[in-house]
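**Student:** Sequence and predicted structure below; questions after.
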Amino acid sequence: MATVTPLSQRVLAGDVRAASRLMRHIDDGEASATADLQALFPKTGKAYIIGLTGSPGAGKSTLTDRLITRFRKQGKRVGVLAVDPTSPFTGGAILGDRIRMQEHATDPGVFIRSLATRGNLGGLSRATGDCIRVMDAMGQDIVLVETVGVGQDEIDIAQMAHTTVVVTVPGMGDDVQAIKAGILEVADVFAVNKSDLDGADRMVRELRMMLELRHAVKAPAMDHDAHHRMVRAKAEGRHVEETPPPREWEPPILKVVAAKSQGVDELVQAIEQHRAFLEETGLRKEKERSRAAMQFVALLRERLLRGALAKLERERGRLDEVASRIAERQADPYALAEELASQLAE
């Protein structure tokens, strides 16, 4: 059993300053954070995680702000992780989402934190999962994770959240983007924001059409012989026990105007209905197993890479020096990688 550290003890008591300090250590990749996370881990698993993702400019931050208000009215403590893009050149992040949620800054029941993606292809840094656990351990009932836009690889949120809300907006080519990005596989709820603009009804129709098409494609065809046996049995008047298909969640498509707080109550209701569905079908536990696997693999990958780079530096020089030799064709990257991998495997 992990030893409770002074910092983790303060986090468990709901100390916002302690949680902020630990999250900074996590985001900076400091090794000292591991002991604190180990101490907090047994106390996690209670918070409900809601992801919001969508194209830049879709109004995710405004919608997040309105959701905070609704959940606070229900008496729930809310944590928000706003994942901002990091510049690949400067390493800096915009971290502008907290500016748009200033009205909640003085509410002790709301804790908002910005994180940088640090160039992670999935749009979510590994630190995000650890910071969710910190918010969970400190007693937040709901954790809202607002991510960078939707892209081909940016679907990590579907594994990390219990309910994923995909925010679209008319007039931004989202109808085409939806097909490209595979957001049909990600979304538990669609929120067509800024639905007072032209094109909102068209956006809803096209999303519905794509959902129906997906449903038709996914519908399992009955085995040919089984179908004939069923037809023959019915013709002979024998009772046939038909296995009902497994329950599936049909993502609702909601029209929302977050700036005017229109449709937000209906969105909260849809989220709660999805939560009830997950509980009734046992899919919540399945989602949590999937998230645990993803986070463990990410942690393992990071540890192995750190060990490989340390070994490389000890035996072959710093990474930039090795890269220079590779660029000048003085070293074979394939042989080096294979050699390091085999040594780490021993």
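**Tutor:** Cool, the structure landed. This structure is a prediction, so every number in the text was calculated from the model and none was measured.
**Student:** hey, let's count contacts and neighbours off CA atoms from now on
**Tutor:** Noted.
**Student:** which element is the spatially most central residue of the chain on?
**Tutor:** Most central in the chain under CA atoms, centre = their mean is Ile157, positioned 1.8 Å from the mean C-alpha point. Following DSSP states H and E, one finds Ile157 within helix 156-160.
**Student:** Please name every helix or strand in contact with that helix.
**Tutor:** Helices and strands touching helix 156-160, by 3 or more CA pairs under 8 Å, 6 or more residues apart in numbering; DSSP states H and E, are strand 48-54, helix 283-316.
**Student:** Can you name the element that comes right after the longest one?
**Tutor:** Following the chain from helix 283-316 toward its C-terminal end, the next helix or strand by DSSP H and E is helix 319-327.
**Student:** Buried ones in that next one, by neighbour count?
**Tutor:** Judged by neighbour count using 16 or more other CA atoms under 10 Å, the buried positions of helix 319-327 are Val322.
**Student:** contacting residues around the next helix-or-strand element following that helix?
**Tutor:** Sequence-wise, the next helix or strand downstream of helix 319-327 (DSSP H and E) is helix 333-345. Residues outside helix 333-345 that contact it (CA atoms under 8 Å, 6 or more residues apart in numbering): 308, 311-312, 326.
**Student:** now do 10 Å
**Tutor:** 304-305, 307-309, 311-312, 316, 322-323, 325-327 (CA atoms under 10 Å, 6 or more residues apart in numbering).
**Student:** Also stretch 207-223?
**Tutor:** Identification of contacts with stretch 207-223 by CA under 10 Å, 6+ apart yields 168, 174-175, 178-179, 184-185, 190, 192, 201-206, 227-228, 245, 248, 250-253.
**Student:** Could you save the helices and strands packed on helix 156-160 as TSV and add columns showing distance to Gly96?
**Tutor:** Formatted as TSV, the helices and strands packed on helix 156-160 follow (distance: least, CA to CA, whole Å):
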stretch	distance to Gly96
strand 48-54	16
helix 283-316	26
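**Student:** and of these, who's closest to Leu81?
**Tutor:** strand 48-54 (9.5 Å; CA to CA).
**Student:** now the angle between helix 283-316 and the closest one, please.
**Tutor:** Using axes from the mean of the first three to the mean of the last three CA atoms, to 10 degrees, the interaxial angle of strand 48-54 with respect to helix 283-316 works out to 70 degrees.
**Student:** need the next SSE after strand 48-54, C-terminal direction.
**Tutor:** Using DSSP H and E, the helix or strand that directly follows strand 48-54 along the chain is helix 60-73.
**Student:** what about versus this one:
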Amino acid sequence: MTDVPALVEQARAGHPRAVARLISLVENAAPELREAMAALAPYTGRAYTVGLTGSPGVGKSTSTSALVTAYRRLGRRVGVLAVDPSSPFSGGALLGDRVRMQEHATDPDVFIRSMATRGHLGGLSWAAPQALRVLDAAGCEVILVETVGVGQSEVEVAAQADTTVVLLAPGMGDGIQAAKAGILEIGDVFVVNKADREGADATVRELGHMLGLGQARGPEDWRPPIVKTVAARGEGLDEVVEALEKHRAHLAEHGGLTVRRRRRAAQEIEAIALAALRSRIGDLHGDRHLDALAERVAAGGLDPYGAADELVAGLTDGQAD
């Protein structure tokens, strides 16, 4: 039996093993999860969350590692949630955090966790919101969320981040991909990585042109900057941090931070409620009430919408047992 209060206290004190165990509770949807989330709630809401997204090959992991270095130079405690593709066999992450960011493995003020998507579309693990809460409560001042490089479905990162960074690279067709994927709408800061390659300036110009063709912005609206980096050499990362801090200040000044966090909380609540309903519906497979409804629909005595209404009413009223 897990001693949740002790685990929470240890995580708040910065013990990596306690933080890891709490995130494991999240990933496994353990019975102690509700108690853990309730205990963590008073200590959340302080961290600044940055999402990093982009097509495969743009250097997300290298950029994330370089950003950790930049923030550590500023004395910030950093958490990293690296969401990896799932193994089709074990359901686990294919890439490990120690492989990705070895240089930070011994830093006590950096916590890195790889999480598997487990087939979840959108580039993020379904457990990501609760894992972010754990890192927040554990005292991480900045949390970097690096998403799976899955292309067009990756825009979900914007819902989990205070600021979303979109990475592109020269010569990868990212300009066309960005227009198709709706990335222009979710990016708060755009980074053209591998800027030492031929075509980097052309990529910056093309991206700037597309941003100029986007939605009209008022004088108080945020205008996403474009920053060139060579993350493998740590070049341009201070400028990225500067752009992130400016966006954070802009959100705070105009109330955008509160709006984004309330929207994130609403989506989290909705996801948990829907998961609970799906679980209850799953329990009904083979149940006499569901079988009776199916029989009436198959016989033409009831339409499927009416049957679904009856099913939902039974679930919410506790009468479907």
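**Tutor:** Structure's in. What do you need? Everything numeric here is computed off the predicted structure, so don't read it as measured data.
**Student:** re earlier: farthest-apart pair in the contacts of helix 333-345 of the first structure, please.
**Tutor:** Spatially, the most separated pair among those is Leu304 and Ala327, at 24.2 Å (CA to CA).
**Student:** So what does Ala159 of the second structure match up with in the first structure?
**Tutor:** Counting by TM-score structural alignment, Ala159 of the second structure lines up with Gln159 in the first structure.
**Student:** And Val230 of the second structure, by the same measure?
**Tutor:** Under the alignment (TM-score structural alignment), Val230 of the second structure pairs with Val257 in the first structure.
**Student:** Could you do Ile272 of the second structure as well?
**Tutor:** Matched across to the first structure, Ile272 of the second structure falls on Leu299, judged by TM-score structural alignment.
**Student:** how many other residues sit next to that match?
**Tutor:** 14 (other CA atoms under 10 Å).
**Student:** Same check on Ala187 of the first structure?
**Tutor:** Per other CA under 10 Å, the neighbour tally for Ala187 of the first structure reads 24.
**Student:** That one touches Thr163, doesn't it?
**Tutor:** Yes: contact criterion CA atoms under 10 Å: Ala187 of the first structure and Thr163 qualify, at 8.1 Å.
**Student:** what about the aligned partner of Glu220 of the second structure in the first structure, distance to Arg113 of the first structure?
**Tutor:** The equivalent of Glu220 of the second structure in the first structure is Arg247 (alignment by TM-score structural alignment). Distance of Arg247 of the first structure to Arg113 of the first structure, computed by CA to CA, to the nearest Å: 36 Å.
**Student:** Confirm Val145 of the first structure sits in a helix?
**Tutor:** No: if the criterion is DSSP: H, G, I helix; E, B strand; the rest coil, then Val145 of the first structure is strand and not within a helix.
**Student:** so who does the counterpart of it in the second structure touch?
**Tutor:** Taking TM-score structural alignment, Val145 of the first structure has Val145 as its aligned residue in the second structure. Val145 of the second structure makes contacts with 49-53, 64, 79-83, 113, 124, 128, 132, 157, 160-161, 164-165, as judged by CA under 10 Å, 6+ apart.
**Student:** residues contacting the residue nearest to the match of Glu220 of the second structure when sequence neighbours are not counted?
**Tutor:** Once flanking residues are discounted, Arg247 of the first structure sits nearest to Thr281: 7.8 Å by CA to CA, 6 or more residues apart in numbering. Thr281 of the first structure is in contact with 246-248, counting by CA under 10 Å, 6+ apart.
**Student:** Run a quick neighbour tally on Gly119 of the second structure.
**Tutor:** If you count neighbours by other CA under 10 Å, Gly119 of the second structure ends up with 15.
**Student:** There's contact between it and Pro85 in this structure, I believe.
**Tutor:** Yes: using CA under 10 Å, Gly119 of the second structure makes contact with Pro85 at a distance of 7.9 Å.
**Student:** any residues in contact with both of these two?
**Tutor:** The overlap between the contact sets of Gly119 of the second structure and Pro85 (CA under 10 Å, 6+ apart) consists of 91, 125.
**Student:** if we can go back for a sec, against His289 of the second structure, how distant is the residue mapped onto the residue nearest to Arg247 of the first structure from the second structure?
**Tutor:** Mapped onto the second structure by TM-score structural alignment, Thr281 of the first structure lines up with His254. Plainly put, His254 of the second structure is 52 Å away from His289 of the second structure if you go by CA to CA.
**Student:** And for Val26 of the second structure?
**Tutor:** Separation of Val26 of the second structure from His289 of the second structure (CA to CA): 33 Å.
**Student:** Report the buried residues of the helix or strand hosting Pro5 of the second structure.
**Tutor:** Using DSSP H and E, Pro5 of the second structure sits within helix 4-12. For helix 4-12 of the second structure, burial by neighbour count (16+ other CA under 10 Å) applies to 4, 7-12.
**Student:** Find the residues that touch each one of Ala187 and Thr163 of the first structure.
**Tutor:** Counting by CA under 10 Å, 6+ apart, the contacts common to Ala187 of the first structure and Thr163 are 51-52, 157.
**Student:** what's the mean distance for the following helix or strand past the helix holding Ile157 of the first structure versus the second structure?
**Tutor:** As assigned by DSSP H and E, the chain's next helix or strand after helix 156-160 of the first structure is strand 163-168. On superposition with the second structure, the mean distance recorded for strand 163-168 of the first structure (mean CA distance after the TM-score superposition for the first structure) is 0.6 Å.
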